[in-house]
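Q: A structural model of the following input is requested.
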Amino acid sequence: MSTDFRLPDLGEGLVEAEIVQWHVAAGDEVTLNQTIAEVETAKAVVELPSPFAGTVSAIRHAEGDVVPVGEVLISFDVEGSDAAAAETAEKREPNLVGYGAAPRSTARPQRRARAGAAGDAVDLAVREAAPHDAIAPSAPEREPRERPRSTPPVRKLARDLGVDLDLVAASGVDGLITRDDVEAYAARTATATPEAPRGPVPPTAAPVASAAGDERIPIRGVRKHTADAMVRSAFTAPHAATFLTVDVTASVAFVAGLRADARYAERRVGIMAVAAKAVCLALRRTPELNATWDDAAGEIVRFAKVNLGIAAATERGLVVPSVKDAGGMPLLELSDAIRALAETARAGKATPADLSGSTFSITNYGVFGVDAGTPILVPGEAGILGLGAVQRRPWEHEGGVALRDVMTLSLSFDHRLVDGAEAARFLTDVGDVLRDPARAMVFA
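A: Here you go, the predicted structure:
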């Protein structure tokens, strides 16, 4: 029988992907879990495995096409038990293993109570009932209702079609509303008379004229994701910035000593790793910068662990993979993790898990010879530290002037979460460790 394979739900709320490369062609025989294509989302390049064995009967999209989640990518001819398995798989909402688990329970998960360092975050909100919070006696109590269960792509489709998911009957596993359910409901209601628009229809902007030789580049993939994130950050968090220029001669000598030592030479520790370790130490004393502003819940959430985001310039654009629990790593392990993650990101192999979950970030524009800058916050984070280039300059030292290795630190922070004094304390702590790495031994 012929069966279709749709673009799976890639998780992280991603709703489309660009086909980078096909690994099969029409007429090819494929085996179970064989890689059939590579697709690029807004966060990573992902390999798509075949969910069954059979013969490729048709390729539905060409390389370079941007395909919505749930749309048919490829068709197969399968036989025997594989055909039955394919028919079952085709009825399920597509989901890529490792990029968003398939639903198992109809109950909505309860919000976990936070318990200080024992949990993932510390709840700082103090809830106090006000007199006006009381329910009026005349107001009937409404019984809470569960939100219809569906995946992000299906919810987006429902929004696009103007479908209320509360009215859609679910046919998926464990009461999941599928794409077919939404499309079927929309088709049944399509004959209804559409409501006249209320108010004037907004004018459509005229396309921008292109002069001869101009290049028009589609906004998609990492560039689109980065643009959306930067706009969201700039217009959500009130940014403030502070700067500190530090004599890092001792750190430069410390790094040179490690590289000259045969025991550590292969670890290739650099000033970036020392700065990252300094950040982790400083965040212990200024937890306000390892936090997020939860507007919906009316809470400030301080994270128990430091997941350190490392901004990396790649051929696909700027990405920020994160080192999980960086605060618990010794210097050499942290250096290895940063280097490995950066290499993975530049190769386009970082997973959505790698590219999410950071709680504080570092950007090293010093590698491009830039002295200082004002980085924009990663959405949801309280701070980001920019590292400038290490420059040999005349500098005050022990009462005189000498040539010293100097760098500028730039801290951008969310002023809702962090006051100026706290930002200054954090930056001073980072500078103290870079000025004298031995201070890390006495950091509390």
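
Q: Going by C-alpha atoms from here, please, whenever you check contacts or count neighbours.
A: Will do.

Q: quick one: the residue most central in space within the chain from residue 414, how far?
A: The centre of the chain sits closest to residue 356, judged by Cα atoms, centre = their mean, with a distance of 3.4 Å. Per Cα to Cα, to the nearest Å, residue 356 is found 19 Å from residue 414.

Q: Buried ones in the strand or helix carrying residue 20, by neighbour count?
A: Counting by DSSP states H and E, the element that carries residue 20 is strand 16-22. By neighbour count with 16 or more other Cα atoms under 10 Å, strand 16-22 contains the buried residues 16, 17, 18, 19, 20, 22.

Q: got the contact list for the fifth one?
A: Contacts for residue 20 were tallied using Cα atoms under 8 Å, 6 or more residues apart in numbering; they are 37, 38, 39, 40, 63, 64.

Q: separation between it and residue 243?
A: 42 Å.

Q: and what of the fourth one?
A: If you measure residue 19 against residue 243 using Cα to Cα, the figure is 43 Å.

Q: Next, count neighbours for residue 325.
A: Applying other Cα atoms under 10 Å, we find 16 residues neighbouring residue 325.

Q: Second input sequence below; structure requested for side-by-side comparison:
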Amino acid sequence: MTTMTEASVREFKMPDVGEGLTEAEILKWFVQPGDTVTDGQVVCEVETAKAAVELPIPYDGVVRALHFPEGTTVDVGTAIIAVDVSGGAAPAPAAEQPAAEQPAAEQPAAEQPAAPRPADEPKAEGSGRQPVLVGYGVATSSTRRRPRKGPEVPVQQASTAIQTELNGHGAAPPPAAPAAKERPLAKPPVRKLAKDLGVDLTTVVPTGPDGIITREDVHAAVARAQAPQPEAPVAAAPAPAQTAVSYDTTRETRIPVKGVRKATAAAMVGSAFTAPHVTEFVTVDVTRTMKLVEELKEDKEFAGLRVNPLLLIAKALLVAIRRNPDINASWDEAAQEIVVKHYVNLGIAAATPRGLIVPNIKDAHAKTLPQLAESLGELVSTAREGRTSPAAMQGGTVTITNVGVFGVDTGTPILNPGESAILAVGAIKLQPWVHKGKVKPRQVSTLALSFDHRLVDGELGSKVLADVAAILEQPKRLITWA
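A: Predicted coordinates for the structure are as follows:
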């Protein structure tokens, strides 16, 4: 039997794109079965608990199978795509293959169908070929789709059956095997929807082209199932289906907690109930800092850089840490030690469509003010575009969260896991303030510093917060204290 050898098929497994990640969700496939891929070509985008990452394939070949549809969460180390690296093209025509090598699900009772053709092969005029669906290959008929017949395939063998059809080979079933129901046609996202809602696709009436079941067909089946039925002996509906549709979709929206949101939730709960938090507040006149921001915008050293209050607040915190280095530490529970860091990886909390992330600026303590401005600009733009790498969110030592951009005066921030302090910056507003013995309108903001009371006592936390406030009130201290 002439078939593709197992040695020529390479299975690309879900890699650990961060440190210690156990799973990732497939967001989008950029290739389909039959496509040719080259070493280094991006084949899919996945979302981990830390970021969205594009995965390149590490070899050349032809895609034979995508093992999981988009939206599936896959464990690290699980094969997600099969590639034939033998250098051969797609499966040969049926005339060159023995009948025994044809997929079982494609064989009619009295004749053998043509073998599946590759997705990128031009469609023959008048051939009536059907669109490619993952898990089906390409069916051929003269005027209409030929009913599928073959032995029933157990659920646990579904992935094997899909692989067999895509590869165009495998053992034929015994001739006397009873015919099974025609397998309904539906794309992977529709199958997932049906599974989530507990809908049996064999009971759904298809309305899509070529008899394909659409999302609307699945929802219509759910609506029919929920409609009042006359009293009559009927089979009991599966419990998962009633559970999945037990809420009113016109009044509620349910969002799966996964990826970045899931990781953030777990981290915040762990931090809140592990580290004893203390939060202190101070309200400060930042009028001089705001004037300095406007002056720096005109400085040629900052040409092309984004200069804003956050830049000077970050620099103020770095100076305060230099004056009080013990705040830049972490708690080692296993060793029962306080680990003081002699470097500052400054985290900046950023809200993104996928959830809250905290990338950090490596060795921020060693950067000049223009260098810090450049790093902040890159960090923010990368986060907004969803391109923050897992490495950029690891190793932080202290964090700033700017709640003022939302018009909020202050808050009690929760520590980023593994860090001992986080500074929240409130909105900068024009308020009446006593300045040089007179009440004048001044630019005022409230700062809040949360710290881990296991290693940061009230004196140390107060000194750091007071230093940041003093610098923002008199920014010339950036020079005198540095």
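
Q: Give me the TM-score for these two chains.
A: For these two chains in superposition, a TM-score of 0.70 is obtained (TM-score structural alignment, normalised by the length of structure 1); 320 aligned residues with a Cα RMSD of 1.7 Å.

Q: and the residue nearest to the centre of structure 1, that's in a strand?
A: No - according to DSSP: H, G, I helix; E, B strand; the rest coil, the state of residue 356 of structure 1 is coil, so it is not within a strand.

Q: I figured it hits residue 319, correct?
A: No - distance between residue 356 of structure 1 and residue 319: 10.0 Å, which falls outside the contact criterion (Cα atoms under 8 Å).

Q: Excluding sequence neighbours, find me the nearest residue to the equivalent of residue 353 of structure 2 over in structure 1.
A: If you follow residue 353 of structure 2 across to structure 1 using TM-score structural alignment, you land on residue 315. Leaving aside its chain neighbours, residue 315 of structure 1 sits nearest to residue 346 (7.1 Å; criterion: Cα to Cα, 6 or more residues apart in numbering).

Q: Could you do residue 64 of structure 1 as well?
A: Spatial nearest neighbour of residue 64 of structure 1, excluding adjacent residues (Cα to Cα, 6+ apart): residue 19 at 5.3 Å.

Q: separation between that neighbour and residue 216 of structure 1?
A: 20 Å.

Q: from the contacts of residue 20 of structure 1, which is closest to residue 382 of structure 1?
A: Nearest to residue 382 of structure 1, judged by Cα to Cα, of these is residue 40 at 28.9 Å.

Q: Contacts only, for the closest one.
A: 17, 18, 19, 20, 46, 221.

Q: Switch those over to JSON lines; also include distance to residue 436 of structure 1.
A: Listed next are the contacts of residue 40 of structure 1 as JSON lines, based on distance: Cα to Cα, whole Å:
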{"residue": "17", "distance to residue 436 of structure 1": "47"}
{"residue": "18", "distance to residue 436 of structure 1": "48"}
{"residue": "19", "distance to residue 436 of structure 1": "50"}
{"residue": "20", "distance to residue 436 of structure 1": "48"}
{"residue": "46", "distance to residue 436 of structure 1": "43"}
{"residue": "221", "distance to residue 436 of structure 1": "42"}
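
Q: any idea which of those residues is the one closest to residue 331 of structure 1?
A: residue 46 (31.1 Å).

Q: Enumerate every residue touching whichever residue in structure 2 pairs up with that closest one.
A: In structure 2, the residue matched to residue 46 of structure 1 (TM-score structural alignment) is residue 53. By Cα under 8 Å, 6+ apart, the contact list for residue 53 of structure 2 reads 17, 45, 46, 47, 387, 389.

Q: how does it look with 7 Å?
A: Shown in contact with residue 53 of structure 2 (Cα atoms under 7 Å, 6 or more residues apart in numbering): 45, 46, 47.

Q: can you tell me how far the second one sits from residue 73 of structure 2?
A: Noted for residue 46 of structure 2: a distance of 9 Å to residue 73 of structure 2, by Cα to Cα.

Q: next one: the first one
A: Between residue 45 of structure 2 and residue 73 of structure 2 the computed distance is 12 Å (Cα to Cα).

Q: So for these two, which residues contact both of them?
A: With Cα under 7 Å, 6+ apart, residue 45 of structure 2 and residue 73 have common neighbours residue 26.

Q: Give the equivalent position in structure 2 for residue 90 of structure 1.
A: Using TM-score structural alignment, residue 90 of structure 1 sits opposite a gap in structure 2.

Q: longest strand of structure 2?
A: strand 438-452 (DSSP state E).

Q: Off-centre distance for the following helix or strand past that strand?
A: Scanning forward in sequence from strand 438-452 of structure 2 by DSSP H and E, the next helix or strand is helix 458-473. Distance, stretch centre to chain centre, for helix 458-473 of structure 2: 37 Å (Cα atoms, centre = their mean, to the nearest Å).

Q: which residues of structure 1 does helix 458-473 of structure 2 align to?
A: Helix 458-473 of structure 2 maps onto residues 420-435 of structure 1, going by TM-score structural alignment.

Q: how much does that stretch stray from structure 2?
A: On superposition with structure 2, the mean distance recorded for stretch 420-435 of structure 1 (mean Cα distance after the TM-score superposition for structure 1) is 0.7 Å.

Q: quick one: buried residues of that stretch?
A: 422-424, 426-435.
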